[in-house]
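Peer 1: coords please:
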Amino acid sequence: TKETRNSITKNAKRIVLASFYSATFAQRIWANQTKLINRLSEGLERSILQGENPGAWARNFRDLLTKEMADTGKENALYAANRIAVTETARVQSETAQESFRKGGFEKMIWITEMDERTCGVCGPMDGEIFDVDGAQIGGELPPMHPFCRCSVAAYYERDSEALE
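Peer 2: The predicted structure follows:
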């Protein structure tokens, strides 16, 4: 519905502009770089609202980064654009999921690690861990733990073992 879409957009913007490790979204990227911040914010909204792959809009974001990082080369700009796009999208998705769990009445969530040859030593042991929804923080009980983190969380409900009998 239109009301749901407006609510999601409002929450996504609130989360994007929230403080993270004592710095706001804008401060973490570049101070006073309105054009870059707007482009990144638009990309994050497309990822969250339309399911667009962060890599798709990161290529457009790269062009702006190339201008800002002219002396470091296009490869560095593309890498930085991809890192920011993927990691910020993961952060917004985690915080949106956490808010959804709260609204759905869930008190717990389960950590899901993408287990393969690329799984890092930080995220591997987190797979299947159960955390409280309230008080969970990015980089602690909520992914991403690091740039390019592929982990996620899901609502968790502990069934009463007696009810299963």
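Peer 1: CA only for contacts and neighbour counts going forward, please
Peer 2: Noted.
Peer 1: in the protein, which spans are strands?
Peer 2: With strands called from DSSP state E, the chain shows them at 19-20, 23-24, 108-112, 130-132, 152-156.
Peer 1: can those strands go into JSON lines with extra columns for mean neighbour count and distance to residue 74?
Peer 2: Below are these laid out as JSON lines (neighbours: other Cα atoms under 10 Å; distance: least, Cα to Cα, whole Å):
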{"stretch": "strand 19-20", "mean neighbour count": "15", "distance to residue 74": "28"}
{"stretch": "strand 23-24", "mean neighbour count": "13", "distance to residue 74": "26"}
{"stretch": "strand 108-112", "mean neighbour count": "21", "distance to residue 74": "34"}
{"stretch": "strand 130-132", "mean neighbour count": "18", "distance to residue 74": "40"}
{"stretch": "strand 152-156", "mean neighbour count": "19", "distance to residue 74": "30"}
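Peer 1: To compare with the earlier structure, here is another sequence to fold:
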Amino acid sequence: MVELGAFEQEGLEKMLQEAYKNGYLSTMKGLDSASSFFSVNNEAMAKTLNEKWTNGANFSERIWENKEKLINTLNNEIRDGIIRGDSYQKMNMTLRKRTEVGAYESLRLTVTESSFVTNQANKQAFMDAGIERYEISAVLDKRTSQTCEHLDGQQFKFKDAKVGSNFPPFHPWCRTTIFGIEND
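Peer 2: Sure thing, here's the model as predicted:
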């Protein structure tokens, strides 16, 4: 399990680095006000990846927390199954159900962390281009949260951006993003 956690952490870290680079570069390419010579600031990217932006933990710490919960759950299920006298088939079914929950949590972590990193990369690109304000852009459909629906179209200053309050992501699975507002 420890190897699995390290593998998951390394894979997610590489994916988040690519998400940051792609978000930053695509934002800069789309700006008229951006210099034609720009590159990703690796220091800013590392700071974003290590930021403890929710529940006082960064993505790496949340991966290890998920792994520890999964290990404890598996150990408890096996122990309890033996005590109850469950068949191997019944314990196997229980463990499969539990690991599906682990896979769901892992996917939720990946999607939410990607949202955080991409929005941070966009924010950095806009700020590097001298843009001071942004507008919230929510995906409006039947799955849209009340928070995202309420914030859609609202404008804020980058210097006042606070993740979860006036800057995405606002919740797990958040699909909301931002776009820069050209200075007057």
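Peer 1: thinking again about what came up before, okay, the strands of structure 1 in CSV with distance to residue 8 of structure 1 next?
Peer 2: As requested, the strands of structure 1 are arranged in CSV below (distance: least, Cα to Cα, whole Å):
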stretch, distance to residue 8 of structure 1
strand 19-20, 19
strand 23-24, 20
strand 108-112, 21
strand 130-132, 23
strand 152-156, 18
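Peer 1: Which of those sits closest to residue 94 of structure 1?
Peer 2: strand 152-156 (6.8 Å; Cα to Cα).
Peer 1: So which elements touch the closest one?
Peer 2: For strand 152-156 of structure 1, the packing partners by 3 or more Cα pairs under 8 Å, 6 or more residues apart in numbering; DSSP states H and E come out as helix 74-103, strand 108-112.
Peer 1: What I need now is those written out in JSON lines, including distance to residue 17 of structure 1 for each item.
Peer 2: What follows is those, written out as JSON lines (distance: least, Cα to Cα, whole Å):
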{"stretch": "helix 74-103", "distance to residue 17 of structure 1": "10"}
{"stretch": "strand 108-112", "distance to residue 17 of structure 1": "24"}
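Peer 1: For residue 55 of structure 1, which of those is the nearest?
Peer 2: Short answer: helix 74-103, nearest of these by Cα to Cα, at 6.1 Å.
Peer 1: which one in structure 1 is aligned with residue 121 of structure 2?
Peer 2: Matched to structure 1 by TM-score structural alignment, residue 121 of structure 2 sits across from residue 96.
Peer 1: oh, I was asking about residue 145 of structure 2
Peer 2: By TM-score structural alignment, residue 145 of structure 2 lines up with residue 120.
Peer 1: how many neighbours does the nearest residue to residue 60 of structure 2 once chain neighbours are set aside have?
Peer 2: Nearest in space to residue 60 of structure 2, with sequence neighbours left out and distances taken as Cα to Cα, 6 or more residues apart in numbering, is residue 9 at 6.0 Å. By the criterion of other Cα atoms under 10 Å, residue 9 of structure 2 has 18 neighbours.
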